[in-house]
Structure formats: structure tokens, C-alpha cells
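Participant: For reference, the sequence and a predicted model appear below.
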Amino acid sequence: MSKIEQFLKDKLQDRKNNLSIRNLSVNNFPFDFCSNDYLGFARSAELKKLIDDHITTILHYLNGAGGSRLLSGNTAYTEETEQLIADFHLAENGLIFNSGYDANVGLLSSVPQRGDTIITDELIHASIIDGCRLSHATRYKFDHNNINDLEDKLKLAKGNIFVVVESVYSMDGDIAPLIEISNLCEQYQANLIVDEAHATGIFGNNGQGLIHQLNLTEKVFARIVTFGKAMGVHGAIVLGSKSLRHYLINFARSFIYTTASPIHNIVAIRSAYVFLDKSDHQHIHQKIDLFRKELKKQSITALDSKSAIQGILFSSNEATKLAATILQSKGFDVRAILSPTVAVGKERLRICLHTFNTDDEIISLVKNLKELN
């Protein structure tokens, strides 16, 4: 066996030994409490028909883009869609990326420079961490949602300063204190970047996000909005000024050096926004309220969350995996989130609520959670 093959096997064995090995699965369980399809758009027959009907109105469209947007992959339709989305979120401009990962890596690796400072929440998404690593800027982390610790880090910052947070955190489901963070950024002349991946479609008028709900649209340097969660399709957009858009076109490597999304994907994104405009924006919050009420009734402790992401902590990878296996055996698609994805001792069941989960399914899930104790 070659040295590199032995290395691979040894690293995988380490993961098996601490019960953190990852495997792909094609298992489907009857009751979805796992996916990020909060509003049911990904499974919506009505949205699918809207996409299918819309694509027929575009003549001579290609199956693939044929190249990057700087070569053959750009269309007027894509640029119109970017502006429509920017207008919806009350932003000046926007640039579509192929995924949320590409958007965060592209933005964070290209805008901050050597001598600048990036300050991120300690629980920030891996895509943002990777973007920061590709930047030559100095990076600090502050304790999760801790305003005092953020200010301590701001006092150390030099050059152009970037504070990067999520509005709703993907693993804990809790909400950043965005008004306080924005005020600090203003005080220290820092540029606020907010990933709205898990707030889009859930918070704000018509699902415009938490930045919109809190009237902070003029206070942020950039927002990242992804389409693969509540919007039910795929891709992402960086929202900001016209100058930021043009800068990213010139310097964001994850935009420049990749084949553009096919027109069908752009149609899907645009159709999802049309569909969002006529959706019931209180329905998901009714499901969240029911789940929290049932947890309280059953005296179950959960992470504090007003979002569609709910977390039940366990003491180890082994205990969390066992809990998930028991729930799955009863038809509930609930997945274990293990270390190193989360910190040791913070392993949890990550439960996602959806508009299509019936009240009976939610009540039954909570009763089964109680039986795990």
C-alpha cells in the first residue's frame, strides 16, 4: 500500500473510532424534519409548473451555459434577475454565484486585503471560514453573539475592518443581535457582512430577511442570500453596491473561473421569488410556535431558537447517533450533528420545521423525543 493510501485509511479510521465518520445515504423517511426546505418550495408542484411554464417563454435557450459569465455564460435575463432580486431585498445591486459556498468564498477571499481585519462570530459557517483563510487579512473570532467580545476585537482591528455574522445560525438556529452589532460597526467604522441563508423566506416582510425586518438595509456592506434553503432551488447572490458587484466580477475567483449556471437554474430562481411573493409568510412561524409549545409541555430542553432550526443537545457522538437512529426507525427524518461539525459536548439533533409538517407529525415527534430521555 502506498504512503498516501495508508494516510487516507488512517484518517478515516480515526473518524470511525470516535464515531464521527460521514457516509452518504439514500434513505428516505416518511416525515421530513431534516431538510432546509422550510417553506416546501423544493417539493412544490406549483413552483415546478411555474418554472416549466416560464422556461417555455425563453426561445433557443441552451442546456448549459457553455462557459463562465465573462466568456459565453452571461445573459441579459440573468442580469435582469439579479436586479429584480436586489430590488426585492432593497439592495442597490447583486451578483449571482453558483452556490452559497462560492458566494462566501468569493466575497471574503477577494475584498479584504493584507493589512485589513476580518472579525467573525466563532460559529460562522465553514464557507466563510474558508473564504477568510484565502484572504491575506488578519482574522479574529469573537464569542458567539457576544457584543462585548466583539468590541474587544474591534479595538485591535487595523485597515479596512469587516465584521461577518449570520443572521440566523445554521446549527443553533439562534439569531444574531444585529442592531447592536450594526451600532458597533458604525462606531468603529467597520463593514458589516451578513449571511442571510437561513433567514431568507422566513423573516421580514414577504421573506425579505432579518436585515430588512430590522431596517438595517442601509447599514450593511454586503448580504449573502442563498436559494437552496427556503427558496427551494439552488445558487446564491451577494447583495451590495454597484461598485461591489463590479469588483467581484473582476476579483472573485469563484465567480470568474467557473462555468455559469444554466438558464434553467436562473429561471428557477426567478420563479421562486414570484412564488415567495404569494406565499403565506406566517405559516412557518405557526409550526415553530407549536413545536416550542410542545417542547415546553413535555419539559424538553432545547436550544433557544425562534427560527425553523431547532436543536436538542446530547452528551456525545454515540448518544446523538443512537437518538437519531431510534427516531428514524419510527419514520422521523432527524439527523445527528456530530463533532467535529460542532464542538465536542455540543453534539445535537438538528430538527428543521417545515410548512408541510402536519401538527400531528410535530406533536408526535416531540412525544418521541420525550421517550429518549
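Facilitator: Perfect, I can see it now.
Participant: only C-alpha atoms for contact and neighbour calcs from this point on.
Facilitator: Will do.
Participant: Centroid-nearest residue for the protein?
Facilitator: For the chain, the residue nearest the mean C-alpha position is Ala197 (3.3 Å; C-alpha atoms, centre = their mean).
Participant: in this protein, which spans are strands?
Facilitator: 31-32, 93-97, 117-121, 138-142, 161-166, 191-195, 222-226, 236-240, 309-313, 332-333, 335-337, 348-352 (DSSP state E).
Participant: let's bring in a second model and compare:
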Amino acid sequence: MNRAESYLSARLQERADAGNLRRLPAIHAGVDLCSNDYLGIATHGLPQAFMPYDPGTGATGSRLISGNSAFAEETETFIAAFHSAEAALIFNSGYDANTGLLSAIAGRDTVFIYDELCHASIIDGMRLSLCRHKYRFAHNDLVQLEELLQKHSTAGQVIVVVESVYSMDGDTAPLAAIADLCDSYEAQLVVDEAHATGVIGPRGEGLVCALGLHERVFARVHTFGKALGCHGAAIVGSAVLRQYLINFARSFIYTTALPPHAISVIGAVYRYLASPGFSNAALHDNIAYFHRQADETGIPGLLPGASAIQAVVTGGNEPTRQLAAALRDAGLLVHPILHPTVPLGMERLRICLHSFNTLQEIDLLVKTLQQWAGK
């Protein structure tokens, strides 16, 4: 074993000794209560009328060389209008969108202020920027956010970064109040809408549009790999922002564009969301039913939240693994979320509800959780 592999092996052993070594999960059959396929598009497909055509397998290059097309730009125009924005720019993933956006828009004297539960891609985007000033505030804590804004608002450009729906807790940001604070201190607001896209709003436009805040948010990231059941992401905002990202976002400039087929699928899904036949009501009915059943039986550790993500904090990697195994034995697929993905003591089950889950499946989920709690 060479020195490089010895170093890697030692780091892996440290993880194993701490009981938090990550492994790809085993493949099990069962009821899907773990995926981000909230609307069932990825597994059940689109209605036949919206099925995409197959225009080709490869983009042939970056968007700035040979990978651009009229179809890609038309899709971006549709996405922008759907989310009540002036312009949109497609990236290859939500991770690429966040790292490209945040690394590009900040100079050395920019101040980033961000929620402590922001996704790793947001943290990495800020790290990749030239920005030397990054401050986090306690989750959804408006008092601490305002204290940081008061302290740093005279320093120059201030950018506040939050998510609309948080991926591990499933709760929503108090976006209207955050937008008010940003307006008061002349800060720019960036919102990651990954887990709100397709889910929140009558057409799935996201929380920003649902609250009528689209003209007060500098940039939004809409990810396609969750409820939309495909791949990629779009940053929506002003035409100036789009042109700036084309020039400065490295994760856009220096990568092969999404293939035409992927663009076709994205466009098809958005046409479906915009159609009269689309509804996400079944998903929200299932979320409401889960909470009614949970309130009746009581589930210790269940965090409040009205999104498709429901978190049950168990505390400790081993108890979380054991509860996930009990659910799997009942035919329910819920994966444990362990440290270091979440802080020590906050290990949990991340339950994802879907439009296609039946009431009987939800009853079984609640019953199994309650039985486990009673042990």
C-alpha cells in the first residue's frame, strides 16, 4: 500500500471506529418512504401527452462552445416565466448551481450570512468564493440574523442565504420576515428551493412565489432531481444575473452541457406542472393524514413540519439504524440519517411522503414508529 492509500485507509478506519462510516445502502424491496420523488414522476412517469421526445444523447460540449441550442434557451425562458422571474440558466445539478452561483457573485469584501442548516453545496459554494467574511445564524433565528445584519450591513455587499424547505428537518424558512430584514438592511437574498419545487404552491412554483416574494429575492435555485423527477437545476433571477453567471460561474462554463434528451425531459416536466391537469393535492393530503395519525398516537422525536420531509430524531447512530431496520422488516423503506451528515445527538429517520403512498402504508408507518417508541 502506497502512502496515499495508507492515508485514505487511516481516515476510513477513523470513521469506522466512530461508528459513522458511510456505505452505499443495500437494495431492498418495499414501500418507498425515503426518496425525493415526491410527486412520483421519476418512478411512475409523466402522462402520455407530456412525454418528452428524444433529440439526441450528447450535448457535444459546453454551452459556450457547441452545447447550446435554441431548445435549451426556450426551456430556460419557460422556466423563468413559470417561476415569475426575468431569466433562468440551467446547470447540470443543484450542487453545480449552488457552487457556481455563490462562488461567482461574491468578492473579497462580500459578507455571507447563512442559516446553519444550509446544504453542503451552499457551504462549498461560499468556500469556493473569494469572500473572506462568512457568518452563520442559528436555524430560522430572526433575532440572530438581524444582529448579524446590523453588525455587517455597512461593510458593503451582504448576501443572506437560506433554503425554503430544509432537507433534513423538513421545516420551512420564515421567508417573508427574512425578506423584510434583507430589505431593511439592503442585503441580497438567495433562496435554495430544491425541496419546494413542485411541492409548494398550486403549480409547485416554490415558496418564494407562493408568498409573493419573487421580486424581492435576488436569486433562487430550483433543483429538478427531487419532485420533478429528472436531473439538473436552474438559477432564476434577473437577466443581468444570468449574463453574469454565463461569464463567471465556473461550474457552468467548464463542463459539458446537459444532453438534449435531459433538456427535453426538463421541458416536458415543466409543461406538465403548468398544465390544467397537474395537481400536487394528493401529496399534501398524505402529509396532512400522516400528521393527524401521528398526533393521535404520538411519535417521540417527530419534528414539526408541513413539507414532504418528516424527521424523527432518535439520537445515536445505532438506535437510528435499529429503527430503520424495524421499518424495513415491516416492508417500509426509510433510510437512517447518521452523524456526520447530521450533528451528534440529532441522528434521525428522514421520512419522505409521496403522492403515491396509500393511507394503509402511512398507517403502517405510524403504527411501526409508535410500537418502536413503546419498547
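Facilitator: On my side now, so go ahead. The model shown is predicted, which means the values in this text are computed figures rather than measured ones.
Participant: Nearest residue to Asn18 of the first structure in space, please, no chain neighbours.
Facilitator: Spatially, and ignoring its direct neighbours in sequence, Asn18 of the first structure is nearest to Asn317 (7.7 Å; C-alpha to C-alpha, 6 or more residues apart in numbering).
Participant: That neighbour - how many residues pack around it?
Facilitator: Asn317 of the first structure has 22 neighbours, counted by other C-alpha atoms under 10 Å.
Participant: Repeat that for Pro343 of the second structure.
Facilitator: Pro343 of the second structure: 11 neighbours (other C-alpha under 10 Å).
Participant: that older thread, mind putting the strands of the first structure in JSON lines, distance to Lys9 of the first structure included?
Facilitator: Listed next are those as JSON lines, based on distance: least, C-alpha to C-alpha, whole Å:
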{"stretch": "strand 31-32", "distance to Lys9 of the first structure": "34"}
{"stretch": "strand 93-97", "distance to Lys9 of the first structure": "35"}
{"stretch": "strand 117-121", "distance to Lys9 of the first structure": "34"}
{"stretch": "strand 138-142", "distance to Lys9 of the first structure": "33"}
{"stretch": "strand 161-166", "distance to Lys9 of the first structure": "35"}
{"stretch": "strand 191-195", "distance to Lys9 of the first structure": "36"}
{"stretch": "strand 222-226", "distance to Lys9 of the first structure": "35"}
{"stretch": "strand 236-240", "distance to Lys9 of the first structure": "35"}
{"stretch": "strand 309-313", "distance to Lys9 of the first structure": "30"}
{"stretch": "strand 332-333", "distance to Lys9 of the first structure": "30"}
{"stretch": "strand 335-337", "distance to Lys9 of the first structure": "23"}
{"stretch": "strand 348-352", "distance to Lys9 of the first structure": "27"}
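Participant: mind putting the ones you listed in TSV, distance to Ser68 of the first structure and mean neighbour count included?
Facilitator: Putting those into TSV (distance: least, C-alpha to C-alpha, whole Å; neighbours: other C-alpha atoms under 10 Å) gives the following:
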stretch	distance to Ser68 of the first structure	mean neighbour count
strand 31-32	36	19
strand 93-97	11	25
strand 117-121	29	24
strand 138-142	31	18
strand 161-166	28	26
strand 191-195	24	23
strand 222-226	20	26
strand 236-240	16	26
strand 309-313	35	22
strand 332-333	38	22
strand 335-337	35	22
strand 348-352	35	24
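Participant: Can you check which of those strands gets nearest to Met1 of the first structure?
Facilitator: Closest to Met1 of the first structure of those, according to C-alpha to C-alpha: strand 335-337, at 33.1 Å.
Participant: Can you name the residues in contact with that closest one?
Facilitator: Strand 335-337 of the first structure is touched from outside by 34, 320-321, 323-324, 347-351, with contacts defined as C-alpha atoms under 8 Å, 6 or more residues apart in numbering.
Participant: Check those residues and tell me the two furthest apart.
Facilitator: So, the contacts of strand 335-337 of the first structure by C-alpha to C-alpha: farthest apart are Cys34 and Glu347, at 15.5 Å.
Participant: Neighbour count for these two, which is higher?
Facilitator: It is Glu347, of Cys34 of the first structure and Glu347, that has more neighbours when counted by other C-alpha under 10 Å, with 25 against 20.
Participant: Do I have it right that His195 of the second structure meets Asp171?
Facilitator: No - using C-alpha atoms under 8 Å, His195 of the second structure makes no contact with Asp171, being 10.3 Å away.
Participant: Now do the shared contacts for the two.
Facilitator: Common neighbours of His195 of the second structure and Asp171 (C-alpha under 8 Å, 6+ apart) are Val165.
Participant: any idea how far His54 of the first structure is from Val267 of the first structure?
Facilitator: 7 Å (C-alpha to C-alpha, to the nearest Å).
Participant: If you count surrounding residues, which of the two has more?
Facilitator: Counted by other C-alpha under 10 Å, Val267 of the first structure and His54 do not tie: Val267 has more neighbours, with 21 against 15.
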